[in-house]
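1. structure here, sequence nowhere to be found:
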């Protein structure tokens, strides 16, 4: 059941050197700024936790994995500074996942849109169900997936990212996402997904923790400039979200 908390929910369970982080929000597991900041802080905290080797990121419910940014907050943006600050929330989260010393496994049970695709892309290893279709709809509302683009392109390649971005109204299937490298494997049922996530994370957590930390560094080589790049991208989205086109498109999407 998805959390009814208007600001969303976040909780972590640690067992067998595995931290399972679960987020939720009643609006299809979308992210208001408060929840983005909490999840970022959680990754930063777990990064220095000696008692864990692996992090699993998942969301509540049985419908969408993550619907991306909160439309209500996007509509409330009144100036460029507020817009940049909002989109910096996703920049900070992706950077926290990138720089986290622990390997992150994504458990994607349903559809992911926009920032949700960014979160899946920022995981080190991602498993999903056949229901986990993806879409980058940002151009359709007058902005673009600028902040998450580096993470998506790194995982899936520029061509796949471009195809999703330009076909902003189209869903791509989980099998397509798997073929492009976003998902390592897809499963018919949530039960099969959970079994695979559990088995893989237990196996991974049994390895030398120091080796896992060093492997994480290798996986993210060449991304150090993201600390500034993603914030610069947030400023682009922060400006575009103020346009009349975007305001009207967001209202239509909400309807």
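-> Arrived safely. Keep in mind it's a predicted model, so treat the numbers as computed, not measured.
2. make it CA atoms for all contacts and neighbour counts henceforth
-> Noted.
3. for stretch 219-232, which positions count as buried?
-> Applying a neighbour-count criterion of 16 or more other CA atoms under 10 Å, one finds 226, 227, 230, 231, 232 buried in stretch 219-232.
4. so residue 83 is in which element?
-> Residue 83 is located in helix 80-99, with elements delineated by DSSP states H and E.
5. who's in contact with that helix?
-> Residues outside helix 80-99 that contact it (CA atoms under 8 Å, 6 or more residues apart in numbering) are 33, 36-37, 39-40, 43-44, 74, 77, 104, 115, 118-119, 122-123, 147-148, 151, 220, 226-227, 230-231, 234-239, 241-242.
6. ok, second structure coming up, stack it against the first:
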């Protein structure tokens, strides 16, 4: 019996853990994206929470990016824009959240999943957490997640993985570029490090954290508009004959 997709949160010792899951390698359909954005926003307003850990379920893929099933079903630009706006809303919720968000990347992450990792304030991973921006493979491009990825990797790093859309880049490469703060040999070591780090962060002044977060994200104040504009580009391209044919091949 396959597991149901979910987004759930657990709060303990002032640390909120938000976990998402989808049976298709933790891909992200609209419903999961919407719930993620809402949950991050709600937890950000909770005075009992000082730190947020964002993770996915399962022990293999962190996130496979956009849901291919939903991509294939898009038949008009408005639906396309709405779908890709889901990623925009999650990234903007993370950006505006007044708490530090720690990322737990236990395995490979693709496309929109790289965008999530890039929008973390501090991201930790395992040696299995290779990354790939695969959007160009299906005739789209990492337009919505691009600003978040570029902010972490720089234009050079982002363009390298966006153009080389067939290749998984190693966790070591991602660490050198600044996406991951640390890379661990096992999920157990990762979880222990995150637990200790989160508790250390809870000792900080919440007002100082809020001010620092705003400082780190300076220059992104236009992202509410920018990421929706990018979603429109993806929503248009996903309707192209090229992309429709590519998606059909992947779905065979």
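-> Done, it's in. Given the structure is predicted, the values throughout are model-derived calculations rather than measurements.
7. are any of the contacts of helix 80-99 of the first structure buried, and if so which?
-> Buried residues within those, counting neighbours by 16+ other CA under 10 Å: 33, 36-37, 39-40, 43-44, 74, 77, 104, 115, 118-119, 122-123, 147-148, 151, 226-227, 230-231, 234-239, 241-242.
8. report the spatially closest residue to residue 165 of the first structure, excluding sequence-adjacent ones.
-> Nearest non-adjacent residue to residue 165 of the first structure, counting by CA to CA, 6 or more residues apart in numbering: residue 136, 5.4 Å away.
9. the one you found maps to what in the second structure?
-> Under the alignment (TM-score structural alignment), residue 136 of the first structure maps onto residue 133 of the second structure.
10. again, but for residue 31 of the first structure
-> Aligned counterpart of residue 31 of the first structure in the second structure: residue 28 (TM-score structural alignment).
11. wouldn't its match be in contact with residue 70 here?
-> No - the criterion here is CA atoms under 8 Å, and residue 28 of the second structure misses it with residue 70 at 9.3 Å.
12. my guess is residue 145 of the first structure contacts residue 152. True?
-> No - using CA under 8 Å, residue 145 of the first structure makes no contact with residue 152, being 9.3 Å away.
13. can you show me the helices along the second structure?
-> All helices of the second structure, identified by DSSP state H, fall at 30-44, 68-73, 77-96, 112-119, 146-163, 171-177, 187-201, 206-216, 223-237, 241-250.
14. and the ones you listed as TSV, adding distance to residue 1 of the second structure?
-> Converted to TSV, the helices of the second structure look like this (distance: least, CA to CA, whole Å):
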stretch	distance to residue 1 of the second structure
helix 30-44	20
helix 68-73	20
helix 77-96	28
helix 112-119	26
helix 146-163	36
helix 171-177	32
helix 187-201	25
helix 206-216	42
helix 223-237	34
helix 241-250	24
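15. for residue 116 of the second structure, see how far away residue 86 of the second structure is.
-> Computed as CA to CA, to the nearest Å, the residue 86 of the second structure to residue 116 of the second structure distance reads 12 Å.
16. what of residue 58 of the second structure?
-> 17 Å.
17. before we move on, back to that, contacts only, for the match of residue 136 of the first structure.
-> By CA under 8 Å, 6+ apart, the contact list for residue 133 of the second structure reads 110, 111, 112, 114, 142, 161, 162, 164, 165.
18. find the nearest non-adjacent residue to the last one, please.
-> It stands for residue 165 of the second structure. Of all residues not flanking residue 165 of the second structure in the chain, residue 134 sits nearest, at 4.5 Å (CA to CA, 6+ apart).
19. quick one: that neighbour and residue 142 of the second structure, what's the gap?
-> Residue 134 of the second structure is 8 Å from residue 142 of the second structure, where distance means CA to CA.
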